[in-house]
Each structure stands twice: as structure tokens, then as C-alpha cells.
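Colleague: pasting the sequence and the predicted coordinates here, then a few questions.
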Amino acid sequence: MGLRTRRFVAMLGALGFLAVYIWAVIAVGDRLPENMWVDLLFYGVAGIAWGLPLIPLLNWAEGGKPK
């Protein structure tokens, strides 16, 4: 598979993942207690954690060579 095709497939995968991730974060966030600190902690962690699952996909998109 060529590099351009890999990048296109990775883009589609990332967009699909992010759509599901955002939906899940909103669904879980609605069930949290009404507390500012709980919201701050949850959305702070959720705002950072989305990148971790995408790292292997992005490495694959760039040719699959681990750095």
C-alpha cells in the first residue's frame, strides 16, 4: 500500500475514532455528578487522552517504522 493511501486510510480512521470518542465523552460526562472539580478533571483527562490511541495509527500511516 502506498504512502498516500496509508495516510488517507489513517485520516478516515482518525475521523471515525474521534467521532465515536467525542460521543462517548459527552455520554459519560452527562452522567457525572454536578461538580465543577469533577467536570474539570474528567474533561481535562479526556481532552488529553484522545491522542494516545491514535499514535499507532499515525505511526502506521507514516510507513509503519517505529521511532
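Modeller: Yes, it's here.
Colleague: CA only for contacts and neighbour counts going forward, please
Modeller: Will do.
Colleague: contacting residues for the residue positioned nearest the centre of the chain?
Modeller: The chain has residue 50 as the residue nearest its centroid, 3.3 Å off, counting by Cα atoms, centre = their mean. Residues in contact with residue 50, defined by Cα atoms under 8 Å, 6 or more residues apart in numbering, are 18, 21.
Colleague: pasting the second one now:
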Amino acid sequence: MPVRLKKFIGTIVLIVLVVVYAVLATAYASLHLADANGWVHLLYFVTTGLLWVLPAMLLIRWMEAKPKR
């Protein structure tokens, strides 16, 4: 697969990943953490704010991989 095509596909997937992840994380927090105190909210949003990096890192690694010959 050409490098430019991999980067284009990876960029689209990364944008979709971030948007869907943010909506799901916020919806979960709204439904299940409504009555929790501020420290629980802080811990949840710090954790979920960093957790999306793992799949994004794998996707970026795939985008930057040299093509096999």
C-alpha cells in the first residue's frame, strides 16, 4: 500500500477514533457519574483522557511503517 494512502486512511481513522471515544466517554460519565464527587470525575477524565493514546499510538505506528517489498 502506498505511504500516502496509508497516511490518509490512518488520519481518517484517527479522527473517527477520537470523536467516537470522546462521545462515548462523556456519555458514560454523564449516565454513571452524575452523583459522584469531584475527585471521581477528575480521576475518570484524566484516565479516559490518556487512555485513547494507546490505540492512536498503534495506528500511528502502522501509518509510519515502511512498506514491505
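Modeller: Looks like it came in fine. As the structure is a prediction and not an experimental result, all values here were calculated from the model.
Colleague: any idea how far the aligned partner of the residue nearest to the centre of structure 1 in structure 2 is from residue 63 of structure 2?
Modeller: Following TM-score structural alignment, the counterpart assigned to residue 50 of structure 1 within structure 2 is residue 52. Distance of residue 52 of structure 2 to residue 63 of structure 2, given as Cα to Cα, to the nearest Å: 17 Å.
Colleague: cool, residue 39 of structure 2 as well?
Modeller: Note on residue 39 of structure 2: its distance to residue 63 of structure 2, by Cα to Cα, is 37 Å.
Colleague: now do residue 19 of structure 2
Modeller: According to Cα to Cα, residue 19 of structure 2 stands 19 Å off from residue 63 of structure 2.
Colleague: more neighbours, these two?
Modeller: residue 63 (19 against 10; other Cα atoms under 10 Å).
Colleague: could you report the neighbour count for residue 8 of structure 2?
Modeller: 12.
Colleague: quick one: what's aligned to it in structure 1?
Modeller: Match for residue 8 of structure 2 (TM-score structural alignment): residue 8.
Colleague: what helix or strand is the closest residue to residue 56 of structure 2 other than its chain neighbours located in?
Modeller: Spatial nearest neighbour of residue 56 of structure 2, chain neighbours left out: residue 14 (6.5 Å); criterion: Cα to Cα, 6 or more residues apart in numbering. Residue 14 of structure 2 is located in helix 3-32, with elements delineated by DSSP states H and E.
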